[in-house]
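*Asks:* pasting a predicted model and its sequence here:
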Amino acid sequence: MTEPAAPRWSVFRNGDFRLYGAARFLTGLAYQMQAVAVGWFVYDLTRSALALGLVGLASFLPAMLSALITGHVADTYDRRLVTAIAYATLAAADLGLVAIALSGTGSIWPIYALVVVIGTSRAFANPALQALLPTLVPRPLFGSAIAWNASLWQSASILGPAAGGFLYMLGPAAVFGAAAASFALASALVVAIRFRPAAVTERPPVTWATLSAGLSYIRSQPVVLGAISLDLVAVLLGGATALLPIFAAEILHVGPLGLGALRSMPAAGAVVTAILLAYRPLERHAGQRMLQAVAVFGLAITAFGLSTSLPLSMACLFVTGAADMISVYVRQTFVQGETPDAMRGRVSAVNTVFIGASNELGEFESGTLAALVGAVPAVVAGGLATILVAVLWGRLFPALKGRDRLLPAE
């Protein structure tokens, strides 16, 4: 059986998928509101690019250090409950940020401590939730489910920054409170999913072999390894998200609303592309399209770094989101569609670390480089490096470049 030529709206007839999608939308909304508020709050307190970079590092390190454990948990316990508990913890962390904002303290370290809690909770939630999706829909609708799920997430990523910027005018506590409510509701929705996994009669022992099985599997799959590492290196070098408060305040001269608009643009490009992919999925040359999309991403980031116009900057970020969505669509289909279910949590955990490295660790890299050479040179250099990476990966991973279909025939 092969994937159908066109996806169907019938994926939304699945009640579990609707609950799953609603939870993803709410958490996407919460993550983006949270990111806008934390970024602006930290920059408002410190006026430091390095401080913004440390936010990304504090969020990424827990995912990196706990990846083998979180993947094992996702493959051993009920993925619904693991996700729900993680979202409830995220809600509690946001309530802690509310308390800090209302206290008026000028100390930055309590914020970093709660960002670590947030990063740890996401480290448990992401692989469990990613591994859950393929069990909720039949394989012929899996490509459609990936695209629609991505469009829901990116739609939230459009609304989230704008809502965060608007609410921030009422104070950071308002944003963190709204994020806490969203996470709490998402936790309840995940618990309500009717799908129940088969009872685990014997839990696998916690050994290095079982913990590292995800890494071993990825190393044995050159297409998956190439796709994951390409996304890691490209976004690590070309990401500019952490520096958006600097561009908004010092280069484009806009306030929190302008920052929210800038943060919304990549998601706007991504959601348009995701909907197009849902209706017209990639039929051929999947590997080449991924490499081309990464090159376009780097070109758009370079143009953004050179721009001093708000409309042009927004357009460049829109293109980065569209290009990144193609890369994400191909990578997620490879990772979730071809991995055996018994190992899907561990592989998703490793994938989550790579995503975190390309985003949160990329924020640390961007903030550190900007502190040394300035925000504009840091972004431009990263964009040019990303273009070179797309060319290099085509040579290092010929299996990825030559990959034609997204999913092999069953």
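*Replies:* Looks like it arrived, so ask away. Numbers count the residues shown, from 1 in each chain.

*Asks:* contacts and neighbour counts: CA atoms only from here.
*Replies:* Fine.

*Asks:* what sits up against stretch 323-334?
*Replies:* Applying CA atoms under 8 Å, 6 or more residues apart in numbering, the contact partners of stretch 323-334 are 143, 146-147, 150, 223-224, 227-228, 231, 269-271, 273-274, 286-287, 289-291, 293-294, 296-297, 406-407.

*Asks:* cutoff 6 Å now
*Replies:* 227, 270, 290, 293, 297 (CA atoms under 6 Å, 6 or more residues apart in numbering).

*Asks:* try this one next to it:
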Amino acid sequence: MTTETTKPPLDAPDGVHASDAPPYVDVLQQTDFRLLMAERLTSALAGVGFATLIGYQLYTMTRDPLSLAWLGLIEAVPALLLSLIGGYVADRVNRKRIVLATVAINIFCMLTLMVLARDPERFGLAAIYSVVALFGFATGFFRPASSAFEQQVIPMRQAARGASLTATMWLAGGIAGGPLAGFSIDFLGIPTTYGLIALLMFIAAICFFLIPARPVPPPDADETIWESLRAGVRFVLRNQPLAGSMALDLFAVLFGGAMALLPIFATDILGVGARGLGFLRTAPAIGSLLVMVMATRRPPTNHAGRNLLWCVAGFGVSMIVFGLSRNFVLSLVALFFS
């Protein structure tokens, strides 16, 4: 009779068997992954903080809901259109350089907005909108490159655990970013808050810079950018479950979402100011985090289509309750369930 000696994997701590190690210890031991988690956390803090700040600033300047509509349009259109091109570029150009270049542009935008916020009447809305458009331009290239680079940092055998940890860091930043921005606006002022957001972006850039660059995998086919875009559109349209779920989510959020209107509710309807706005913005992220934890224990794979319809219906009811509410706590609960 022979005996076999079971050896711990190379990525387990010395003297610790894989079955005895905590489930995430292997991926957390990697320096590159820890840097990526720190980058995700600080980027989310900065992103949600900026979204909270810019909406509050514009609405308090103008008291005009259309100013928020223009804000969303000017930021979203470049980001959405260029994300298609950004994905093509990220498949062919050094992704680390793309991310660092776009973060540098975003830091420049925050510092410029900090200067503009010191005398907004002198510079006017056009200057602010121009900077926001530049921010949207950079975002269109940042997201595809950052997402693709993340997949290269996390080893394939640890992809599920690594992705869940980075998603948790992103949600944690989303939860904390709104309230921190609200308190900073109230206690430090709008210009200083822009400076703090620029500092968070700089920290994120340092974390990303310390991660060694990965080679860009060769593209599957030598396609032009327009051929690549057409292939992507054809794939979505031919996949009915994917196209249907994307369209349902798009129209539900596009016509039913209230996030862009939160500055109006916080200032004119609920009367809770910048701090209340921060908590309103963070409520959906808390709900998302709890649902993500529940989904890891009971994945909603059975009757997925029916579950999606129920979720959209629940989202609609939550938005109706939020729209009718004049109570801050009830509004928080409605956004939490949205």
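*Replies:* Perfect, thanks for sending it. In this text, all values refer to a predicted model and were calculated from it rather than measured experimentally.

*Asks:* TM-score of the superposed pair?
*Replies:* In this superposition the chains share a TM-score of 0.85, using TM-score structural alignment, normalised by the length of the second structure; 314 aligned residues with a CA RMSD of 2.4 Å.

*Asks:* quick one, what contacts the residue most central in space within the second structure?
*Replies:* By CA atoms, centre = their mean, the second structure has its centre lying nearest to residue 44, at 5.9 Å. Counting by CA under 6 Å, 6+ apart, residue 44 of the second structure makes contact with 170, 173, 174.

*Asks:* hmm, 10 Å instead?
*Replies:* Counting by CA atoms under 10 Å, 6 or more residues apart in numbering, residue 44 of the second structure touches 38, 50, 169-177, 200-201, 204.

*Asks:* quick one: the strands in the first structure, in order.
*Replies:* Read by DSSP state E, the first structure holds no strands at all.

*Asks:* alignment lookup: residue 85 of the first structure to the second structure.
*Replies:* Aligned counterpart of residue 85 of the first structure in the second structure: residue 101 (TM-score structural alignment).

*Asks:* which positions in stretch 117-130 of the first structure come out as buried?
*Replies:* Buried residues in stretch 117-130 of the first structure, counted by 16 or more other CA atoms under 10 Å: 117-130.

*Asks:* one more: stretch 170-178 of the first structure?
*Replies:* Buried-residue list, stretch 170-178 of the first structure, by 16+ other CA under 10 Å: 171, 172, 173, 174, 175, 176, 177, 178.

*Asks:* which position in the second structure pairs with the fourth one?
*Replies:* Under the alignment defined by TM-score structural alignment, residue 174 of the first structure is paired with residue 192 of the second structure.

*Asks:* ok, the residue nearest to its match when sequence neighbours are not counted to residue 57 of the second structure distance?
*Replies:* With sequence-adjacent residues excluded and distances taken as CA to CA, 6 or more residues apart in numbering, residue 192 of the second structure is closest to residue 114, at 7.0 Å. According to CA to CA, to the nearest Å, residue 114 of the second structure and residue 57 of the second structure sit 11 Å apart.

*Asks:* next: residue 254 of the second structure.
*Replies:* Counting by CA to CA, the gap from residue 254 of the second structure to residue 57 of the second structure is 23 Å.

*Asks:* could you do residue 218 of the second structure as well?
*Replies:* 44 Å.

*Asks:* the two: who's more crowded?
*Replies:* residue 57 (18 against 9; other CA atoms under 10 Å).

*Asks:* which residue is the nearest non-sequential neighbour of the residue opposite the more buried one in the first structure once aligned?
*Replies:* Under the alignment by TM-score structural alignment, residue 57 of the second structure pairs with residue 41 in the first structure. Closest residue to residue 41 of the first structure apart from its sequence neighbours, by CA to CA, 6+ apart: residue 172 at 7.0 Å.

*Asks:* quick one on the thing from earlier: the residue nearest to the centre of the second structure maps to what in the first structure?
*Replies:* That one, residue 44 of the second structure, aligns with residue 28 by TM-score structural alignment.

*Asks:* next one: its match from residue 22 of the first structure, what distance?
*Replies:* 10 Å.

*Asks:* overlap of the contact sets of these two?
*Replies:* With CA under 10 Å, 6+ apart, residue 28 of the first structure and residue 22 have common neighbours 152, 153.

*Asks:* residue 196 is in contact with residue 110 of the second structure, correct?
*Replies:* Yes. The criterion here is CA atoms under 10 Å, and residue 110 of the second structure meets it with residue 196 at 9.0 Å.
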